[in-house]
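Colleague: A structural model of the following input is requested.
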Amino acid sequence: MTPTALIADDEEHLRAHLRTKLARLWPELRIVAEVANGLEAAEAIARQAPDVAFLDIKMPGLSGLEVAQGIEADTRVVFVTAYDQYALDAFEREAVDYLVKPVNDERLARSVERLRKAMQESAPPPELARLLSQLTRGQARPEGATPLRWVRASRGNTTSHVPIQDVLYFQSDDKYVVVHTRDGEHLIRTPLAELVDGLDPEIFWQVHRSTIVNMEYVAGTRRDDTGRLFVRLRDSETELPVSRAYVHRFRQM
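Modeller: Next up is the predicted model:
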């Protein structure tokens, strides 16, 4: 089967540079999409399910790290980065491949060799959750900091304080984050990436790039015919998809 790949970078000449090098080092690889921002990358990966995604870390819309958090298919991720050595060490520890700009032939050849070998052996892609959380959230919440007890949210023309224990789940929706409670939906403007730092990590689990769920309302999990995992909420027919980066958290459920 012909291997497929996506290239995501907001600079056209860097996409072309990587495409040219891949054509020489991995001639059988078929590039199925080239995109210029994170939103386009997430959509193309969901639609095309390429074998490999070369993701620039800093892109408009969504970063490469955020795109990786939402991948559902068995797409292997290679980050294209200008990060410092600390981050590169983190990538190495998690067995996640990366390329440093400007990409050189020797380093790309090693990456291609690793990808080919993993595909031939049908080895599962590495779990990204710990690394992605570390790099997207930056420094951890200060020790002793009190988790949020309520959020100030709007519904129509009314703004109210929603107790955090009443929240079923948070879900990002374009410019807003939707706060789902048993009484209905509210809207807040705080980005999900900032919100997660103020939540109790023992209770609120991020299960997708766009979703944080209150585990006290989770009844169980379900897999569909394709093996995709969903969490099922209590007292509700709601099921929320779990992206590949977070599936390991539910293995004991």
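Colleague: switch to C-alpha atoms for all contacts and neighbour counts from now on
Modeller: Noted.
Colleague: how long is stretch 197-213 end to end?
Modeller: End-to-end distance of stretch 197-213 (C-alpha to C-alpha, to the nearest Å): 14 Å.
Colleague: please name the residues that touch residue 31.
Modeller: Residue 31 sits next to 4, 5, 6, 7, 19 when contact means C-alpha atoms under 8 Å, 6 or more residues apart in numbering.
Colleague: kindly report the same for residue 58.
Modeller: Listed by C-alpha under 8 Å, 6+ apart, the contact set of residue 58 reads 64, 81.
Colleague: ok but it is inside a helix, no?
Modeller: No. Counting by DSSP: H, G, I helix; E, B strand; the rest coil, residue 58 falls outside a helix, being coil.
Colleague: to what extent is the closest residue to residue 112 other than its chain neighbours buried, counted in neighbours?
Modeller: Among residues not flanking residue 112 along the chain, residue 26 sits closest, at 7.1 Å (C-alpha to C-alpha, 6 or more residues apart in numbering). Residue 26 has 17 neighbouring residues, counting by other C-alpha atoms under 10 Å.
Colleague: distance of residue 26 relative to residue 100?
Modeller: Distance, residue 26 to residue 100, using C-alpha to C-alpha: 19 Å.
Colleague: how close does the residue lying closest to residue 81 once chain neighbours are set aside sit to residue 52?
Modeller: Spatial nearest neighbour of residue 81, excluding adjacent residues (C-alpha to C-alpha, 6+ apart): residue 100 at 5.0 Å. Separation of residue 100 from residue 52 (C-alpha to C-alpha) stands at 17 Å.
Colleague: next up, for comparison:
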Amino acid sequence: MFKTLVVDDERLARAELKRLLSPYPRISIEAEASTAEQALELMQQQAFDLVFLDIQMPGLSGLQLASQIQQNCRFVFCTAFDQYALDAFELNALDYLLKPVAPERLERTIQKLEQQQASGQQHSYLPEQHGILLKFGEISRIKRLNEIQRFESIGNHTAVYCEDGKSFLHSSLSRVEMRLNPQQFFKVSRSDIVRIDAIRQIEPGLAAGTMIAVLQDGSAVEVSRRQVQQLKQLFNAWG
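Modeller: Here you go, the predicted structure:
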């Protein structure tokens, strides 16, 4: 069974999608949401295998929601607009359906879902070119992972630092860490993850046994005592 969440701000659109999905017994619709914010709350309360989501909604968009969906949950966009398709697949969407959704087109989506499961295909670490939709002021930009220098835990959210400034993900640092390749990112402390090739130099920290990692943009991030030796080893090619 695929535990499924349907997200759309239009009640009739949710009802129609549920009708189209009814012939597929393995698709178990567990919940529905009218906003991305409501969907995030539901995803914090229970795990879903599949999410169908609209893109243009009040508040957070479907693209912003998709960037925060957990690792093992697949998602499909259902929208009346075709101009977001590239952005959707950059976010690793399973599929992109245009409204009104044709039954035969939805069937291909379900086939793709089942083929992935049959082959044992699972989400792994995100590639360096994976896009994350981030908001800077009133502008939303897609930033690639190789453009991000640092992730910082702030409460239940994660701050993201890149050349455009600071943005936020509505996700914990531990969830972010699950998707990051340890060959590219290093957790310097309980609250910070930095991109390894963004580290310019390492300096002694204020507390005994700690270090400071200085990044390419000049910012300084404290390295905890327990991580100092591992960080040094990353840059020791000869053992």
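Colleague: if we can go back for a sec, residues in contact with the residue nearest to residue 81 of the first structure?
Modeller: By C-alpha under 8 Å, 6+ apart, residue 100 of the first structure lies in contact with 80, 81, 82, 83.
Colleague: of the residues you listed, closest to residue 232 of the first structure?
Modeller: For these, the residue nearest residue 232 of the first structure by C-alpha to C-alpha is residue 80; the value is 35.5 Å.
Colleague: burial count for that closest one?
Modeller: 23.
Colleague: spatially nearest residue to residue 212 of the first structure (excluding sequence neighbours)?
Modeller: residue 206 (4.1 Å).
Colleague: residues near the one you found, how many?
Modeller: If you count neighbours by other C-alpha under 10 Å, residue 206 of the first structure ends up with 27.
Colleague: what's the helix or strand for it?
Modeller: Using DSSP states H and E, residue 206 of the first structure sits in strand 204-208.
Colleague: what's the first helix or strand after that strand?
Modeller: Assigned by DSSP H and E, the successor of strand 204-208 of the first structure is strand 211-214.
Colleague: residues in contact with that following strand?
Modeller: Strand 211-214 of the first structure is contacted from outside by 167-172, 192, 196, 203-207, using C-alpha under 8 Å, 6+ apart.
Colleague: excluding sequence neighbours, find me the nearest residue to residue 137 of the first structure.
Modeller: Nearest residue to residue 137 of the first structure, sequence neighbours excluded (C-alpha to C-alpha, 6+ apart): residue 193, at 6.7 Å.
Colleague: part of a helix, is that neighbour?
Modeller: Yes. Assessed with three-state DSSP, residue 193 of the first structure lies in a helix.
Colleague: can you tell me what part of the first structure the longest helix anywhere in the second structure aligns to?
Modeller: Longest helix of the second structure, by residue count under DSSP state H: helix 103-118. Aligning helix 103-118 of the second structure against the first structure (TM-score structural alignment) gives residues 105-120.
Colleague: next one: that stretch to chain centre, how far?
Modeller: Centroid separation between stretch 105-120 of the first structure and its chain, computed with C-alpha atoms, centre = their mean, to the nearest Å, is 23 Å.
Colleague: what does it rub up against?
Modeller: 21, 22, 25, 26, 97, 98, 99, 124.
Colleague: do the same with stretch 132-148 of the second structure
Modeller: Defining contact as C-alpha under 8 Å, 6+ apart, one finds that stretch 132-148 of the second structure is touched by 63-64, 67, 91, 127-131, 160-169, 195.
Colleague: give the buried residues for stretch 73-82 of the first structure.
Modeller: For stretch 73-82 of the first structure, a neighbour-count test (16 or more other C-alpha atoms under 10 Å) marks 73, 75, 76, 77, 78, 79, 80, 81, 82 as buried.
Colleague: residue 39 of the second structure belongs to a helix?
Modeller: Yes. Assessed with three-state DSSP, residue 39 of the second structure lies in a helix.
Colleague: touching, it and residue 7? I think so.
Modeller: Yes. Using C-alpha atoms under 8 Å, residue 39 of the second structure is in contact with residue 7, at 6.8 Å.
Colleague: any common contacting residues for these two?
Modeller: The contact lists of residue 39 of the second structure and residue 7 share 32, 33, where a contact means C-alpha under 8 Å, 6+ apart.
Colleague: the two: which is more packed in?
Modeller: residue 7 (27 against 22).
Colleague: scan the contacts of strand 211-214 of the first structure and report the most crowded one.
Modeller: For those, the largest number of neighbours (other C-alpha under 10 Å) sits with residue 206, at 27 neighbours.
Colleague: next one: that one from residue 171 of the first structure, what distance?
Modeller: Counting by C-alpha to C-alpha - residue 206 of the first structure and residue 171 of the first structure are separated by 10 Å.
Colleague: identify the spatial nearest neighbour of residue 178 of the first structure, chain neighbours not counted.
Modeller: In this structure, residue 178 of the first structure finds its nearest non-sequential neighbour in residue 187, 4.8 Å apart by C-alpha to C-alpha, 6+ apart.
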